[in-house]
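Trainee: this one's structure only:
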């Protein structure tokens, strides 16, 4: 069976997209896990943080299933959702679509480019919960806000936030990658507190309109960016008085930047989440069992101009960061 793929990314969080709307692949669950583990291996294959399977939906214009590099399936992925949203919009020739995920349906729409030549997508994220049980997290407190979790760290203060995906957020003076790696590993190997694991985010507040976020992603490890992680982080920054409600905030990460506006209404918090959805290149492979090493044949020039535009944006964000960090 010949499989067509599209390499894409949101804020450097990269994925391999497989279209099951126009292609009748009939994958089993075992197929999805095997394909994901193989294609995401950066040493033996094209490499990615995850695979986006795009399917038909009875609730919207398309359905996203995201598998992490280790074969696990998270509830949601903000960066991946932007890529899937763009792909489905182009498929159905609309500027706004509904995309079904594991637990809810999101409105995704095309907006003004965040940078010249960089395709930009907005998502409204309203599935925000502060209940520890929604992570799930075993705690004697209903909500965990700026609290120590002794088994993870004796100095950091964590806030627990679910954006469908589970997150712990710590606001820090300086981001230590080594410390984040250590805390992230502990958080995903302490089932008596976090039975299903968790994403861990370190946030450095630059000023009231700019923050820097780095994430240890469950099932992936340290990643250039995590969409729901950046969302949880900016919510935490706003709630703790570091950034303002109803104002656009720049969120920088190792892969670039996004823009978020945290809002509140009678239903609770919601976030306008704006960032790139960049295509990198296409590829194809013949699916056999077991999959061979280096299975994909690439066309690296298929989206060369688009990739170059994002690279210019990335370099622009690095220049900004040099001045403030």
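Mentor: Nice, thanks for sending it over. It should be emphasised that the depicted structure is a prediction, and the values quoted were computed from it without experimental measurement. Residues are numbered from 1 along each chain as shown.

Trainee: C-alpha from now on. contacts and neighbour counts both.
Mentor: Will do.

Trainee: run a quick neighbour tally on residue 58.
Mentor: Residues near residue 58, counting by other Cα atoms under 10 Å, number 8.

Trainee: for residue 97, which three-state class applies?
Mentor: Three-state call for residue 97 (DSSP: H, G, I helix; E, B strand; the rest coil): strand.

Trainee: select the longest helix from the protein.
Mentor: Looking across the chain with DSSP state H, the single longest helix is helix 304-324.

Trainee: tell me how far it lies from the chain's centre.
Mentor: The chain centroid and the centroid of helix 304-324 are separated by 19 Å under Cα atoms, centre = their mean, to the nearest Å.

Trainee: want to compare, so here's the second one:
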């Protein structure tokens, strides 16, 4: 039996497993346990490694078994679990996208409000050519993992005559991105608020994304002259981003909730 914890951040849900139970079967476990019809169901698994020197390191595997650099929401879910189970209000979590510092702002167990230091975003305007669509104007954004941000005007987030889910799937798997990319469709609501939708590499449309929130906010701040503090609203709810200057770390604040813990049959 494999012990697990399930948590979500604005509906973006993750399983948390200790690294020692993975037995080098990370991808297979992700594909099996994240299945929503035949297993627990989740957007991905965060494998938590406790290193001999006391460091904590996360490996994220998406529902399709692919490995990603990190997840902002997944990292926050792990921070919430460590706060709930071990009383850690401040924690540094290593990821393949760099370390992330998490601080519990509010504790109403099982719901936690957490601020995370998300690193320094890199924003580069880019026009790409999508077969059957033509030129798509957007921005490549790196926040420890890759994103392509497209600005839209309508409430339905369509772009180039296509539903955002359809265009997002095409761009996410495009050969223009060596390792795929996450795709966000961003609407500027006001100088202090954006709304967006996310097509995530490795799992498709999701209700929220921590790194997607940061990428969308960074692109809006850098290219649309909105405020350096934003309310960013996805289908699963709102998060807050603060990016005081282009060479400073972005801070992301949002909720994470522990759903359950249990055991599941292994492979």
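Mentor: Now that the structure is in, tell me what you want to look at. What you see is a predicted model, and the numbers here were worked out from it, not measured in a lab.

Trainee: mind checking the TM-score on these two?
Mentor: Here the TM-score for the pair of chains, by TM-score structural alignment, normalised by the length of the second structure, is 0.90; 262 aligned residues with a Cα RMSD of 2.3 Å.

Trainee: which one in the second structure is aligned with residue 39 of the first structure?
Mentor: Alignment note (TM-score structural alignment): residue 39 of the first structure maps to residue 33 of the second structure.

Trainee: so its match touches residue 43, yeah?
Mentor: No: Residue 33 of the second structure is beyond contact range of residue 43, at 9.9 Å (criterion: Cα atoms under 8 Å).

Trainee: chain neighbours aside, what residue packs nearest to residue 310 of the first structure?
Mentor: Leaving aside its chain neighbours, residue 310 of the first structure sits nearest to residue 118 (5.8 Å; criterion: Cα to Cα, 6 or more residues apart in numbering).

Trainee: hang on, residue 60 of the first structure packs against residue 99?
Mentor: Yes: with contact defined as Cα under 8 Å, residue 60 of the first structure and residue 99 form a contacting pair (5.5 Å).

Trainee: so what sits against both of the two?
Mentor: The contact sets of residue 60 of the first structure and residue 99 overlap at residue 105 (Cα atoms under 8 Å, 6 or more residues apart in numbering).

Trainee: look at these two and report which has more neighbours.
Mentor: Per other Cα under 10 Å, whichever of residue 60 of the first structure and residue 99 has more neighbours is residue 99, with 26 against 15.

Trainee: show me what that one lines up with in the second structure.
Mentor: Aligned partner of residue 99 of the first structure by TM-score structural alignment: residue 93.

Trainee: for its match, what are its contacts?
Mentor: 55-58, 75, 99-102 are the contacts of residue 93 of the second structure under Cα under 8 Å, 6+ apart.

Trainee: between these, which sits nearest residue 47 of the second structure?
Mentor: Taking Cα to Cα as the measure, residue 47 of the second structure sits nearest to residue 58 out of those, at 5.5 Å.

Trainee: name the element the closest one belongs to?
Mentor: According to DSSP states H and E, residue 58 of the second structure maps onto strand 56-62.

Trainee: for residue 75 of the second structure, same thing?
Mentor: Short version, using DSSP H and E: residue 75 of the second structure is in helix 72-86.

Trainee: once aligned to the first structure, how far is that helix on average?
Mentor: For helix 72-86 of the second structure, the mean deviation from the first structure after alignment is 1.8 Å (mean Cα distance after the TM-score superposition for the first structure).

Trainee: what does that helix rub up against?
Mentor: The set of residues external to helix 72-86 of the second structure that reach it, using Cα under 8 Å, 6+ apart, is 7-9, 12-14, 16, 46, 58, 88-89, 91, 93, 100, 102, 104, 109-112, 114, 116, 118, 208-211, 256-258.

Trainee: okay, now the match of residue 39 of the first structure: neighbour count?
Mentor: Counted with other Cα under 10 Å, residue 33 of the second structure comes out at 23.

Trainee: likewise for residue 207 of the first structure?
Mentor: 12.

Trainee: surely it and residue 238 touch.
Mentor: No: applying Cα under 8 Å, one finds residue 207 of the first structure not in contact with residue 238, separated by 11.6 Å.

Trainee: which part of the first structure lines up with the longest strand along the second structure?
Mentor: In the second structure, taking DSSP state E as the definition, the longest strand is strand 251-264. Aligned using TM-score structural alignment, strand 251-264 of the second structure spans residues 272-285 in the first structure.

Trainee: from the chain's centre, how far out does the matching stretch sit?
Mentor: 12 Å.

Trainee: for that stretch, measure first residue to last.
Mentor: 37 Å (Cα to Cα, to the nearest Å).

Trainee: state the distance from the residue nearest to residue 310 of the first structure to residue 280 of the first structure.
Mentor: Remark: distance between residue 118 of the first structure and residue 280 of the first structure (Cα to Cα) = 12 Å.

Trainee: now do the helices in the stretch 1-150 of the second structure.
Mentor: 26-33, 72-86 (DSSP state H, counting those that start in this stretch).

Trainee: would JSON lines of those with distance to residue 203 of the second structure be doable?
Mentor: Converted to JSON lines, the helices of the stretch 1-150 of the second structure look like this (distance: least, Cα to Cα, whole Å):
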{"stretch": "helix 26-33", "distance to residue 203 of the second structure": "11"}
{"stretch": "helix 72-86", "distance to residue 203 of the second structure": "13"}
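
Trainee: tell me which of the ones you listed sits most buried.
Mentor: When the helices of the stretch 1-150 of the second structure are scored by mean count of other Cα atoms under 10 Å, the highest mean neighbour count falls to helix 72-86 (a mean of 24).
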